[in-house]
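Enquirer: Mind folding the following:
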Amino acid sequence: MISLKSALAKPFAKRVYKKIQKWANKPIETQNKVFQELIAAAAGTEFGIDHDFVSINNHEDFVKRVPVRDYEALKNYVEKVVAGESDILWKGKPIYFAKTSGTTSGSKYIPITKESMPSHVEAARNAILMYIHETGNSKFVDGKMIFLQGSPILKEQNGVQLGRLSGIVAHYVPKYLQKNRLPSWETNCIEDWETKVDAIVEETLPEDMTIISGIPSWVQMYFEKLQEKTGKKVGDVFKNFNLFIFGGVNYEPYRAKFENLVGRKIDSIELYPASEGFFAFQDKQGEKGMLLQLNSGIFYEFIKADEFFNENPKRITIKDVKVGVNYVMLISTNAGLWAYNIGDTVEFTSTKPYRVIVSGRIKHFISAFGEHVIGKEVEQAMQEATLDSDIRVSEFTVAPQITPKSGLPFHEWFIEFENEPEDLSVLAKKIDESLQKQNTYYFDLIQGKVLQSLKITKVKQGGFQEYMKSVGKLGGQNKIPRLSNDRKIVDKFEFQN
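Expert: Have a look, this model is predicted:
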């Protein structure tokens, strides 16, 4: 028998689908409208006055007056906001600061305003509703759902609440989902990640879990603990678990491992949330890429990734993007970020509608020898090399070995296997061939005998978790970089091999 909640979900999903189609079918007009509204709203702020917003009429004017900035370059404005001043980056004061750990700048304080907060909540809800509309499957709304997230405990700083984004969003779970949502508030407030996951296992075991959500590497830890405790596949523990919602990293390197832990294939929805805004979500099960949120108070600009470090790279809007090109994404938002570089690189998979995949981080690449290898390429190489095999990879990262004891330099792949291959050299060869096929610079360096083929170094089981724990980044929204241009991370692994 269909419950009332499940029955009501379908017409609601249809209504949201129609609303989304309206702006998705008018992408350029939608972004122009967002742009004009942002400039008008912030014209009287300190930033707006400093950058002459009143005389900005179009994107060309904006490019002339507002340079590209990262957090460091915006910091002097942010510090005034943190100190409690009003009308600095956006009108009034923000209602929250999402605190994130920056690599170069220590803690970052990303403002969230009353105008920007709704889109963080609505986008996640709409992703589920689009899935219901497409598949007709709404039974899962009656079961229990879990989101592995940071602590919802917030602190106050000069009248503004401060916490992790996932903890802030926990305060906005709609009433109709409150009864279905796990873990409990008390468990969610546990700071130590391992203790928290143990408590989540205890709380969820007796329940009918239908949706599980979180960053794949941390959900994997939860699944492994469930399996350890019960001796069963996760899909046998939770018979109605059929939807996995994830964000933050590419799921593909984890998919085989997950399906083995669950014991069957399950549908998944990919999200692209960040403290700076909720940028995209997967709107179709059979389509590659996530629908870019063009109507959420965010104006997007793009710079070709391989031109980004040029002196004056060209900034374009969605009107001029091409499918398959690697871009650095810049955002201007109703939280007061302007031509802001969040550090991600994206690639468009479609422009009708505009869908993206996250291809990596502009700082996370290997170009120690001029090869410009990016995250998407190493993930695709791993995926292709392990396809149709029993090899299961728990986690991996890649670094250059510039001064080997003998022979030419090479890329070193640090891999933690759940099920390792009989012959590592065969896997290494397959990965290398895929990488050469994808990246012409890498191909030329291998063929020109500047680099030798990549080598694999095994990391012991649990090695990546130990590393994350050692640097205080176990759990929550933290993730291991897929690749680095130096050996700072992997040097910590040396003793584990």
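Enquirer: Only C-alpha atoms from now on, for both contacts and neighbour counts.
Expert: OK.
Enquirer: Could you pull up the residues touching Lys430?
Expert: Residues near Lys430 by CA atoms under 8 Å, 6 or more residues apart in numbering: Ala381, Glu384, Ala385.
Enquirer: nearest to Asn485, of those residues?
Expert: Top of the list for closeness to Asn485, among the contacts of Lys430 and by CA to CA, is Ala381 at 18.0 Å.
Enquirer: helix or strand for that closest one, which one?
Expert: Using DSSP states H and E, Ala381 maps to helix 375-386.
Enquirer: chain center to the very next helix or strand once past that helix: distance?
Expert: Beyond helix 375-386 in the direction of the C-terminus, DSSP H and E gives the next helix or strand as strand 392-401. Its chain's average C-alpha position is 19 Å from that of strand 392-401, according to CA atoms, centre = their mean, to the nearest Å.
Enquirer: likewise stretch 390-402?
Expert: That offset, for stretch 390-402, works out to 20 Å (CA atoms, centre = their mean).
Enquirer: Where is the longest strand in the protein?
Expert: With secondary structure taken from DSSP state E, the chain has its longest strand at strand 340-351.
Enquirer: can you count the residues close to Gly231?
Expert: Using other CA atoms under 10 Å, Gly231 has 11 neighbouring residues.
Enquirer: Distance-wise, check it relative to Glu224.
Expert: Here the criterion is CA to CA, to the nearest Å. By it, Gly231 lies 10 Å from Glu224.
Enquirer: Likewise for Gly475?
Expert: Relative to Glu224, Gly475 is positioned 14 Å away (criterion: CA to CA).
Enquirer: Here is the second sequence; please produce its structure so I can put it next to the first one:
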Amino acid sequence: MPIINAVFNWFIKKRIHQIELFMKYPDEVQEEWFEHLIASAQHTEWGKQHHYKSVESLHDFKQRVPIQNYDTLKPYIERMLAGEQNVLWPTEIKWFAKSSGTTSDRSKFIPVSAEALEECHMKGGKDMLTLYCNNRPNARLFTGKSLTLGGSHQVSQLNADTFFGDLSAVIMKNLPLWAEFYRTPDLDIALLENFEEKIEKMAHATKDVNVTGISGVPTWNIVLFKKILEVTGKRNLLEVWPNLELYFHGAVNFTPYREQFKLLIPNGDMYYLETYNASEGFFGIQDREAPGEMLLMLDYGIFYEFLPLENLEDEQPETLTLDQVELGRNYALIISTNAGLWRYMIGDTIRFTSLVPYRIQITGRTKHFINAFGEEVIIDNAERALQEACRQTGAIVRDYTAGPIYFEGNNAGGHEWIIEFEKKPAEFERFVDLMDETLRKINSDYDAKRFKDMALRRPVVHRAPEGTFFRWMKERGKLGGQHKVPRLANNREYVDGLLAILEPANRAV
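Expert: Purely as a prediction, here's the structure:
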């Protein structure tokens, strides 16, 4: 096994040269992909409707193709689900990633072409290993197996030629043999649809395996880890898997989970590597030991545009290309892909932390924020405030959500938070004050509205009992997979839903 590990390390690092090329020539690489995508799709139904054959510049493209979302592309995708081809992309599309994104539908079905599967999602998976092995020359990842907690929907068949499932399930069904050999547990367990049954069986199936790496969404991995400790009677994961060295995480900000993972994996040398992989594409990978920022991957068959967040509501918003972006500004991400998503707004907001090379942070969602009073609080603000409050009070937050308290009579508005703690703060009222003070420091709009409690009063915070968010997500049919606890909302849907299941005696304000 050590010999195989050494061979894998040598082989996989050959990709580093190509990564260095797009880091050095980002604009040229993106221009090549733009031209390739337009040329490839000119004879599709979409390409003909938007006259791709005569597109000579990005300006032409923007003039002919408005910014899209799932609802605008849905009529085309529904025909593809029924088996029609050459609609948005020229090659056969028979795979669709089922996602629970923020649209008018309960679920989205994102087309996954053979090119997107191989040149984007699979390539991203290989590059995760490439960058890790490059950063850790003594890595021994391949001496054991990688545990993957996959999605909540296994692959299903719509018709003779069309299949759908969570992105993780689609990828697992198409893994090359070498990757399948290094993965655990078996597919019949990994793709179970019942999340609680899957957790139980995964715990028993993997407790005696030499697991060296783990990947998945932090929220659900913690549920699995606690089940494994319950089954084995061990105190932490290193007593179960002594050779564990790497955790690939994504989908949500890892900051609120970092302290929980330190308790579960008490190893200062444990490597945490963040990825930005969505049903629509694989966008970023952490390429150095700098938590919270990722290298924007530019040669995955995706052309990027960036819409300044302040222009989001413009009638004809003007997008920027890579060479026009600035550090520190929030942008909505717009993509055109080798699966036929054209100028598609995926709903995430990002900011650039570096322009040479291009590195990004995810700052939130275009629909997940609180702006009921002009305060413009985004997820990044909320998590920085929680991090500071936790640091000063010794708390660890497991999950949270927040929404507005509307004006009533002469009372000012406010924000209402529901927080489930892994470790409660030493002084709860101080925790709330620190959170509020930090928000005021980092968000001038919030600070202005908090002046003398005129528009916003001090936040109202409820401490939720252990298991509250798990129960709520279960009741909503949102356990496992890519489902995320919604952090912020500009309405009271999530807050009221959670308050409804909290016993009055368990609420602490």
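Enquirer: Need the TM-score from the superposition.
Expert: Comparing the chains after superposition, counting by TM-score structural alignment, normalised by the length of structure 1, produces a TM-score of 0.96; 496 aligned residues with a CA RMSD of 1.6 Å.
Enquirer: coming back round to it: following the chain onward from the longest strand of structure 1, which element is next?
Expert: strand 354-361.
Enquirer: what stretch of structure 2 lies opposite that following strand in the alignment?
Expert: Structural correspondence for strand 354-361 of structure 1: residues 358-365 of structure 2, per TM-score structural alignment.
Enquirer: So what does Asp444 of structure 1 match up with in structure 2?
Expert: Looks like Asp444 of structure 1 aligns to Ala448 there (TM-score structural alignment).
Enquirer: can you map out the helices along the stretch 401-509 of structure 2?
Expert: In order along the chain, the stretch 401-509 of structure 2 carries the following helices (DSSP state H, counting those that start in this stretch): 428-442, 444-450, 468-475, 493-501.
Enquirer: before we move on, back to that, neighbour count: Gly475 and Glu224 of structure 1, which is higher?
Expert: The neighbour count for Gly475 of structure 1 versus Glu224, taken as other CA under 10 Å, is higher for Gly475 (24 against 17).
Enquirer: need the contact list for the counterpart of the more buried one in structure 2.
Expert: Matched to structure 2 by TM-score structural alignment, Gly475 of structure 1 sits across from Gly480. For Gly480 of structure 2, the set of contacting residues under the criterion of CA under 8 Å, 6+ apart consists of Gly150, Gly151, Ser152, Phe195, Trp220.
Enquirer: how far away is Gly480 of structure 2 from Lys14 of structure 2?
Expert: For Gly480 of structure 2, the distance to Lys14 of structure 2 - CA to CA - is 35 Å.
Enquirer: Just to check, Ile391 of structure 1 is in contact with Leu424?
Expert: No. With contact defined as CA atoms under 8 Å, Ile391 of structure 1 does not count as touching Leu424 (10.5 Å).
Enquirer: The two: who's more crowded?
Expert: Between Ile391 of structure 1 and Leu424, counted using other CA under 10 Å, Ile391 has the larger neighbour count: 17 against 13.
Enquirer: what's near enough to touch the aligned partner of that one in structure 2?
Expert: Residue mapping for Ile391 of structure 1 onto structure 2 gives Ala395, with TM-score structural alignment as the criterion. Each residue near Ala395 of structure 2 by CA under 8 Å, 6+ apart is listed here: Ala389, Phe421, Glu422, Lys423, Lys424, Pro425, Ala426.
Enquirer: Leaving out chain neighbours, which residue sits closest to the aligned residue in structure 1 for the fourth one?
Expert: Okay, so that is Lys423 of structure 2. By TM-score structural alignment, Lys423 of structure 2 lines up with Asn419 in structure 1. With CA to CA, 6 or more residues apart in numbering as the criterion, Asn419 of structure 1 has its nearest non-adjacent residue at 4.8 Å, and that residue is Arg392.
Enquirer: and what of Pro218 of structure 2?
Expert: His249 (6.5 Å).
Enquirer: For that neighbour, list the residues it contacts.
Expert: His249 of structure 2 makes contact with Ser215, Gly216, Val217, Pro218, Tyr272, Leu273, Glu274, Thr275 under the criterion CA under 8 Å, 6+ apart.
Enquirer: any chance of the residues you listed in JSON lines, with secondary structure and distance to Leu296 of structure 2 too?
Expert: As requested, those are exported to JSON lines (DSSP: H, G, I helix; E, B strand; the rest coil; distance: CA to CA, whole Å):
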{"residue": "Ser215", "secondary structure": "strand", "distance to Leu296 of structure 2": "20"}
{"residue": "Gly216", "secondary structure": "strand", "distance to Leu296 of structure 2": "20"}
{"residue": "Val217", "secondary structure": "coil", "distance to Leu296 of structure 2": "20"}
{"residue": "Pro218", "secondary structure": "helix", "distance to Leu296 of structure 2": "22"}
{"residue": "Tyr272", "secondary structure": "strand", "distance to Leu296 of structure 2": "18"}
{"residue": "Leu273", "secondary structure": "strand", "distance to Leu296 of structure 2": "14"}
{"residue": "Glu274", "secondary structure": "strand", "distance to Leu296 of structure 2": "12"}
{"residue": "Thr275", "secondary structure": "strand", "distance to Leu296 of structure 2": "10"}
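Enquirer: Mapping onto structure 1, list which of the residues you listed remain contacts.
Expert: Here is what carries over to structure 1 from those, by both residues aligned by TM-score structural alignment, their matches' CA atoms under 8 Å: Ser215, Gly216, Val217, Pro218, Tyr272, Leu273, Glu274, Thr275.
Enquirer: Going by distance to Thr162 of structure 2, which of those wins?
Expert: When the kept ones among the contacts of His249 of structure 2 are compared against Thr162 of structure 2 (criterion: CA to CA), the nearest one is Gly216, at 26.0 Å.
Enquirer: Run a quick neighbour tally on the counterpart of the closest one in structure 1.
Expert: In structure 1, the position corresponding to Gly216 of structure 2 is occupied by Gly214, as judged by TM-score structural alignment. For Gly214 of structure 1, the neighbour count with other CA under 10 Å is 21.
Enquirer: and what of the one 5 residues further on?
Expert: By the measure other CA under 10 Å, the count of residues near Val219 of structure 1 is 20.
Enquirer: Confirm that it sits in a strand.
Expert: No. Note on Val219 of structure 1: no strand contains this position according to DSSP: H, G, I helix; E, B strand; the rest coil, which reports helix.
Enquirer: In contact with it, which residues are there?
Expert: Taking CA under 8 Å, 6+ apart as the contact definition, Val219 of structure 1 lies against Leu148, Ser213.
Enquirer: and Tyr257 of structure 2, what pairs with it in structure 1?
Expert: Applying TM-score structural alignment, one finds that Tyr257 of structure 2 aligns to Tyr254 in structure 1.
Enquirer: wouldn't its match be in contact with Gln383 here?
Expert: No. Here Tyr254 of structure 1 lies out of contact with Gln383, judged by CA under 8 Å, at a distance of 9.3 Å.
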